[in-house]
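Participant: predicted coordinates and the sequence they were generated for:
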Amino acid sequence: MTTAHRPLDLNADLGEGVGAWSMGDDAAMLEVVTTANVACGGHAGDAGTMRAATRAAAARGVALTAHVAYPDLQGFGRRFLDITPADLTDLVIVQVGALQAMARAEGAQVRGVKPHGALYNALAHHEVQAAAVVRALQELGGLPLVAAPGAVVVDAARTAGIAVVLEGFADRAYLPDGTLTPRSVPGAVLTDPAAVTAQALSIATARGVRTAGGEWVELPVRSLCLHGDTPGAVALARAVRARLEDSGVHLEAAL
């Protein structure tokens, strides 16, 4: 049985610049996605980039989530930081709060929170940090969380009454346990349009993917991420959207 008409959200990480330095083509990606995860000061993002990304997303009717991260500008948030739970809770609150303020100024609303990079990966297994992030979401009024299927943070959030949107990746290879292949491993990032669109369609209609070794990984997700910093990201995103729509997949924001 296929689920070709099950609604699917397409999200991308945007606003990942600082000062004069920018990454990706936010304007082009906003023509494709239904949700924008906007960096808010951890791995990237400053007042100007947050405002620009928020304004552009609001103008196109694209949903906003706060893309929170470890405080790691130099490492782009891709290095694990063993910080205290209290500090992590406060960092999430500060980052989300900054984007909420900017969204309010632009007549928009932050609808959820998606962790970035090493923090996202840590929440798959790190129970202490998962609890710290969930506490932040509770103190923020119960904002929903975007997370990977099977991550320990998913159960922690749901137990606390926090809604969770499960997410898959069109342009990342998976391991047999359902986690992402580390970026240090060759082939971890998919850049071939045929491979990326095929994986996107598999996730959308069969609710799973094949690993490089042929194992089947179940991915019962509601949202699909398209990385804005993948080589050829805009062309890949457009190809994915076209393939999904041609296959009868209805695209709409999850939050």
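Facilitator: All right, it came through fine. Numbers count the residues shown, from 1 in each chain.

Participant: C-alpha only now, for contacts and for neighbours.
Facilitator: OK.

Participant: which stretches of the stretch 1-150 of the chain form helices?
Facilitator: Applying DSSP state H, counting those that start in this stretch to the stretch 1-150 of the chain gives helices spanning 26-29, 47-60, 85-105, 117-122, 127-139.

Participant: nearest to Pro149, out of those helices?
Facilitator: Of all the helices of the stretch 1-150 of the chain, helix 117-122 sits nearest to Pro149, with 11.6 Å by C-alpha to C-alpha.

Participant: can you tell me what sits against that closest one?
Facilitator: With contact meaning C-alpha atoms under 8 Å, 6 or more residues apart in numbering, helix 117-122 is reached by Ala69, Tyr70, Phe76, Gly77, Arg78, Arg79, Phe80, Lys114, Gln129, Ala130, Ala147.

Participant: before we move on, back to that, save the helices of the stretch 1-150 of the chain as TSV, and put in mean neighbour count and distance to Val152 too.
Facilitator: Output for these, formatted as TSV (neighbours: other C-alpha atoms under 10 Å; distance: least, C-alpha to C-alpha, whole Å):
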stretch	mean neighbour count	distance to Val152
helix 26-29	19	30
helix 47-60	20	29
helix 85-105	19	15
helix 117-122	21	9
helix 127-139	21	6
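
Participant: can you list the ones you listed in TSV and add distance to Gly232?
Facilitator: TSV is the format used below for the helices of the stretch 1-150 of the chain (distance: least, C-alpha to C-alpha, whole Å):
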stretch	distance to Gly232
helix 26-29	11
helix 47-60	20
helix 85-105	28
helix 117-122	20
helix 127-139	32
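
Participant: closest one to Ala239 among those helices?
Facilitator: With distances scored as C-alpha to C-alpha, the stretch of the helices of the stretch 1-150 of the chain nearest to Ala239 is helix 26-29 (11.8 Å).

Participant: check which helices and strands the closest one sits against.
Facilitator: Contacts defined by 3 or more C-alpha pairs under 8 Å, 6 or more residues apart in numbering; DSSP states H and E place helix 26-29 against helix 233-246.

Participant: then this one, side by side with the first:
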Amino acid sequence: MSSAPGGVGELVVDLNSDLGEGFGRWTLGDDDAMLELVTSANVACGFHAGDPSILRRVCAQAAERGVAIGAQVGYRDLAGFGRRHIDVDPAELVDEVIYQIGALDGIARVEGSRVTYVKPHGALYNDAASNPATADAVAEAIALYDRTLPLVGLAGSELVAAATRSGLTPVAEAFADRAYTPEGLLVSRRLEGAVLHDPETIAARCVRLATSGTVEAITGSTISVAAQSICVHGDTPGAVAIAEAVRVALVGAGVTIAPFATPTAA
């Protein structure tokens, strides 16, 4: 974890969540409640979820609450919620990521804010975590759009390395409610135990992440995960209760909750 201006050695962590993931009459998660708890909102950009009206509403609420807005870019996969691998040519992927960032940034600016970072979603996130070509395409798109935008990626992954190679600011991320492999990657959602659900267990895990930089892998081994931001999924059943438990536990352990990007208008 990083230190904050509040004092030398002070532990600071950002809490982020995937929001704006409904579509039309279909709703997913409680965006209003999550925006009261997190410091950064990974807002869908229309490719895996989200429509213009939903995205504008979430951006307006985030701006009102002082929550940083991030563009959550993904594969063009509404039917599969962006969780299916799509074999996209890297050059085409660059264009699609630019398109998504620009669309959300325009909506955010209308609501008096702006996109302050980028985080891939679902299958694109996982592919970029282990595939240098995919990671470089995402990083290239961000650099072309706005080199000052940080890139959020799984701690220790190819995505974080690509951000560094491209001259971007990498933000290492950990997951509150996802199981880890011994290699530090996320366990596939197809496997049992990939998603955690007990708020107390998840909260204790996050305190350990924030204070010691370690987490227990699905095999029981201990792995190092040095992260600046912790993600609590907005679509997980009981997401609000989980986010509340995580926030209370972190504050109780002396950890400061603050966004890594300044949520102000350009």
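Facilitator: Good, I have the coordinates. Only a predicted model underlies this, so the values are computations on that prediction, with no experimental measurement involved.

Participant: picking up where we left off before, which of the contacts of helix 117-122 of the first structure fall in strands?
Facilitator: Among these, the residues falling in strands (DSSP state E) are Lys114, Ala147.

Participant: buried only: go through the contacts of helix 117-122 of the first structure for me.
Facilitator: Taking 16 or more other C-alpha atoms under 10 Å as the criterion, what is buried in the contacts of helix 117-122 of the first structure is Ala69, Tyr70, Phe76, Gly77, Arg78, Lys114, Gln129, Ala130, Ala147.

Participant: what sits against the alignment partner in the second structure of the last one?
Facilitator: So that's Ala147 of the first structure. Matched to the second structure by TM-score structural alignment, Ala147 of the first structure sits across from Gly153. By C-alpha under 8 Å, 6+ apart, the contact set of Gly153 of the second structure is Lys119, Pro120, Tyr125, Ala129, Leu159, Val160, Pro170, Val171, Ala172, Glu173.

Participant: which of these does the first structure keep?
Facilitator: Of these, the ones still in contact in the first structure (both residues aligned by TM-score structural alignment, their matches' C-alpha atoms under 8 Å) are Lys119, Pro120, Tyr125, Leu159, Val160, Pro170, Val171, Ala172, Glu173.

Participant: how far away is the aligned residue in the first structure for the third one from Gly48 of the first structure?
Facilitator: Using TM-score structural alignment as the criterion, Tyr125 of the second structure maps onto Tyr120 of the first structure. Applying C-alpha to C-alpha, to the nearest Å, one obtains 25 Å for the distance of Tyr120 of the first structure from Gly48 of the first structure.

Participant: ok, now Ile203 of the first structure?
Facilitator: Going from Ile203 of the first structure to Gly48 of the first structure by C-alpha to C-alpha gives 35 Å.

Participant: cool, Asn11 of the first structure as well?
Facilitator: Using C-alpha to C-alpha, Asn11 of the first structure is found at 21 Å from Gly48 of the first structure.

Participant: then Ala200 of the first structure?
Facilitator: Distance of Ala200 of the first structure to Gly48 of the first structure, given as C-alpha to C-alpha: 32 Å.

Participant: check Lys114 of the first structure too.
Facilitator: Note on Lys114 of the first structure: its distance to Gly48 of the first structure, by C-alpha to C-alpha, is 20 Å.

Participant: before we move on, the earlier item: out of the contacts of Gly153 of the second structure, which is nearest to Val94 of the second structure?
Facilitator: Using C-alpha to C-alpha, the contacts of Gly153 of the second structure come closest to Val94 of the second structure at Pro120, 12.3 Å.

Participant: report the spatially nearest residue to that closest one, omitting neighbours in sequence.
Facilitator: Val73 (4.7 Å; C-alpha to C-alpha, 6 or more residues apart in numbering).

Participant: count the residues that sit near that neighbour.
Facilitator: Val73 of the second structure has 30 neighbouring residues, counting by other C-alpha atoms under 10 Å.

Participant: would you confirm that it contacts Ala49?
Facilitator: No: taking C-alpha atoms under 8 Å as the definition, Val73 of the second structure is not a contact partner of Ala49, at 9.8 Å.

Participant: quick one on the thing from earlier: so what's the residue mapped onto the residue nearest to Pro120 of the second structure from the first structure up against?
Facilitator: Counting by TM-score structural alignment, Val73 of the second structure corresponds to Val68 in the first structure. Shown in contact with Val68 of the first structure (C-alpha under 8 Å, 6+ apart): Ala39, Cys40, Gly41, Gly42, His43, Val92, Gln95, Val96, Val113, Lys114, Pro115, His116.

Participant: do the same with Leu255 of the first structure
Facilitator: Contact partners of Leu255 of the first structure, counting by C-alpha under 8 Å, 6+ apart, are Ala63, Arg111, Gly112.

Participant: you'd agree the first one is up against Thr35?
Facilitator: Yes: taking contact to mean C-alpha under 8 Å, the distance of 4.5 Å between Ala63 of the first structure and Thr35 places them in contact.

Participant: ok, these two, which is more surrounded?
Facilitator: In this view Ala63 of the first structure and Thr35 are compared by other C-alpha under 10 Å, and Thr35 has more residues nearby, 27 against 24.

Participant: now do the more buried one against Val240 of the first structure, distance only.
Facilitator: Applying C-alpha to C-alpha, the value for Thr35 of the first structure to Val240 of the first structure is 15 Å.

Participant: please apply the same query to Ala200 of the first structure.
Facilitator: The spacing between Ala200 of the first structure and Val240 of the first structure, counted by C-alpha to C-alpha, is 7 Å.
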